[in-house]
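In: Quick one, structure for this:
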Amino acid sequence: MNKGIRGSLGQTPISEMRDNGAKSFYKMARVLDCFTRSRKHLSISDIMSLTGLPRTTIHRIVASLREIEMIDQDNRRGDYRLGLKMFYYGSAVIANLDLNRHAHPHVLQLHQITGELVHLHMFDGSQMVCIEREEMGAERNTTLTTIEAAPIHTTSVGKAFLAFQEEDLINRIIDEEGLEKRTENTLSTIAELKADLTCILSRGYARDDEENEIGIRCVGAPIHDSRGRVFASISVSGPAERLPESRQDALAPAVIETANRITEALRA
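Out: Predicted coordinates for the structure are as follows:
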């Protein structure tokens, strides 16, 4: 009689082994989720407090994660931080998305159409990170590409991403990163930011009205992955005097169309 496919020597049923493996994986994920930009180093007690897991369980998980180099221990401080293997996996994810290759011709075309600076950003778990920037060189007719980070609540790329996320993720980012007031125009309260996100969700694009840097305005639109989730965004930015609200609204259809074309290229 077959009851859970238990062997003649009393081995654990396959279904039970599968369940135990899944539970162990979720516990590991809970430990890794404790590490953020603001929580770079954590002790065993810190991880216990954040996860609610017993000390013996935390010790076992941390030992396993150290063995596969996903967590490192600071020999001087005695606490833990994410290991370089996590960077390797993150780099592999970005490479597999192949966003640069699919997006580059569309980014370049948007720059040529508008004559303004164009940024392509991806969400890295806490912030928007620029993976391509197109502008005309000051002395040569060439494009420049740089990598830079942008606060998620102060820029059009950040807000274009944030507006299409679940409430839990929005709240987590606000809690972890805060709402730093970069300029007098920065939306630095939760009520202000969420009201703006509602408007962005309705019209399909975001504005940065000198919220990250005085003298600079931007228009951004979301990019979706193959499952329909917003994971990146693209923007056009320029001097405030050249991008009043009327021109931002005029540029928005081109920014949205570019974002949609990149989305379609990623799905192809």
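In: all contacts plus neighbour counts: C-alpha atoms, from now on.
Out: Noted.
In: distance between the ends of stretch 61-81?
Out: Criterion CA to CA, to the nearest Å; first-to-last residue distance in stretch 61-81 is 14 Å.
In: Kindly apply the preceding question to stretch 198-218 instead.
Out: Span of stretch 198-218 from end to end, CA to CA: 18 Å.
In: Of all the residues in that stretch, which ones are buried?
Out: 200-201, 204-213, 216-218 (16 or more other CA atoms under 10 Å).
In: I'd like the structure of this one too, to check against the first:
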Amino acid sequence: MEGQNVQALERAFDVLETLSETHGGIGLSTLAQKTGLSKSTAHRILKTMLERGYAEKTLDGSYKLGSHLFELMSNHIDSLELQVEAQPYMAALERALHLPAYLGVLDGPYVSIIGKEATHKADEDFTRVGKRYPAHCSSMGKCLLACLSAEELEEALCDFGFEAHTANTITRRRDFVTHLRQVRRRGWAMDHEESELNHRCVAAPIFDFSGKAIASIGVSGSNDDLPDGRIDEVAQYVVRAAQRTSKCMGYVE
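Out: Sure thing, here's the model as predicted:
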């Protein structure tokens, strides 16, 4: 009896996986052929899936994944704690680069620090958890803004004052938008003493299951910690950490 139950479950998973591989729906005969099931068995499984919302029937009579499956996935993703998922990768960054690593989210025209790993460096007030600072002069803010659509960015920048914090701060909106295009193409952003003198930061975006940039992960240090010749290497580490965290949040490239 137990073996029969396991076999029935395996067949249901075969049907589910086949539905996930099709675009626009699949007919019963094709589904049965791809799964190696008889049409009657495939139909019984589909009937149960339809009743439970795991499959839906299209107007032309074919079958596709049902909305209940996406609801389950959404509930699972919502239950994930971003800080928990990102922490191992922040810790790995800090160990590999000997630089404090941080997790940040957009908060209007600011970036809020919501996580950090800083065992090799003194806990600087500049990047303590809970600290907010202007997004336009931070790598963590810029890499998130660069992921917005043109319409979303237009709306977001309405709240920006573009105040100068150092001589390197980008203070003109047009120049900032041009800079964000470069950030988007590159996949990571840098704060080159734009928020504070002798302070640099490299960050990359973290995406969720829907492809939305929900946070950024980055490292910071002085000009000596992050000299020009080290930036590309550090950026590669940061981008990998962001990609791995994104995967944990359900993102699929």
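In: Could you list which of the buried residues of stretch 198-218 of structure 1 belong to strands?
Out: The members of the buried residues of stretch 198-218 of structure 1 that map onto strands under DSSP state E are 206-209, 216-218.
In: Distance to residue 263 of structure 1 added to these, as JSON lines?
Out: JSON lines is the format used below for these (distance: CA to CA, whole Å):
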{"residue": "206", "distance to residue 263 of structure 1": "17"}
{"residue": "207", "distance to residue 263 of structure 1": "20"}
{"residue": "208", "distance to residue 263 of structure 1": "22"}
{"residue": "209", "distance to residue 263 of structure 1": "26"}
{"residue": "216", "distance to residue 263 of structure 1": "27"}
{"residue": "217", "distance to residue 263 of structure 1": "24"}
{"residue": "218", "distance to residue 263 of structure 1": "20"}
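In: So of those residues, which two are at opposite extremes in space?
Out: Longest distance between any two of those is 14.1 Å, between 206 and 216; criterion CA to CA.
In: Could you point out which of the buried residues of stretch 198-218 of structure 1 is nearest to residue 120 of structure 1?
Out: residue 218 (12.4 Å).
In: Stretch 110-118 of structure 2 aligns to what range in structure 1?
Out: Mapped onto structure 1 using TM-score structural alignment, stretch 110-118 of structure 2 covers residues 127-135.
In: sorry, that was for stretch 174-189 of structure 2
Out: Mapped onto structure 1 using TM-score structural alignment, stretch 174-189 of structure 2 spans residues 191-206.
In: Going along the chain, name the strands of the stretch 151-253 of structure 2.
Out: Applying DSSP state E, counting those that start in this stretch to the stretch 151-253 of structure 2 gives strands spanning 189-192, 200-207, 213-221.
In: matching residues in structure 1 for the last one?
Out: Aligning strand 213-221 of structure 2 against structure 1 (TM-score structural alignment) gives residues 230-238.
In: Now do the same for residue 154 of structure 1: helix, strand or coil?
Out: The three-state label given to residue 154 of structure 1 by DSSP: H, G, I helix; E, B strand; the rest coil is coil.
In: Ok, the one 10 residues further on next?
Out: Under three-state DSSP, residue 164 of structure 1 falls in the coil class.
In: what's the counterpart of it in structure 2?
Out: Match for residue 164 of structure 1 (TM-score structural alignment): residue 147.
In: just residue 109 of structure 1 next, same as before
Out: Alignment note: residue 109 of structure 1 maps to residue 92 in structure 2; criterion TM-score structural alignment.
In: same question, residue 220 of structure 1
Out: Per TM-score structural alignment, residue 220 of structure 1 is aligned with residue 203.
In: How many residues are close by that match?
Out: With neighbours defined by other CA atoms under 10 Å, the count for residue 203 of structure 2 comes to 33.
In: How about the one 3 residues further on?
Out: Neighbour count for residue 206 of structure 2, taken as other CA under 10 Å: 30.
In: which stretches of the stretch 51-200 of structure 1 form strands?
Out: Counting by DSSP E, counting those that start in this stretch, the stretch 51-200 of structure 1 has strands at residues 71-73, 80-82, 117-123, 128-134, 148-150.
In: most packed of those strands?
Out: strand 117-123 (a mean of 24; mean count of other CA atoms under 10 Å).
In: on average, how far is that one from the matching bit in structure 2?
Out: Compared with structure 2 after fitting, strand 117-123 of structure 1 has a mean deviation of 1.1 Å; criterion: mean CA distance after the TM-score superposition for structure 1.
In: what's the angle between that strand and strand 230-239?
Out: With axes from the mean of the first three to the mean of the last three CA atoms, to 10 degrees defining the directions, strand 117-123 of structure 1 sits at 150 degrees from strand 230-239.
In: what angle sits between strand 117-123 of structure 1 and strand 216-224?
Out: Angle of strand 117-123 of structure 1 versus strand 216-224, following the same axes, to 10 degrees, is 50 degrees.
In: Which elements pack onto strand 117-123 of structure 1?
Out: Secondary-structure packing of strand 117-123 of structure 1 (3 or more CA pairs under 8 Å, 6 or more residues apart in numbering; DSSP states H and E): helix 99-114, strand 128-134, strand 230-239.
In: Now distance to residue 255 of structure 1 too, for these, in CSV please.
Out: Shown next, in CSV, are these (distance: least, CA to CA, whole Å):
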stretch, distance to residue 255 of structure 1
helix 99-114, 7
strand 128-134, 14
strand 230-239, 7
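In: Ok, which of those comes nearest residue 258 of structure 1?
Out: It is, among those and with distance given as CA to CA, helix 99-114, at 6.1 Å.
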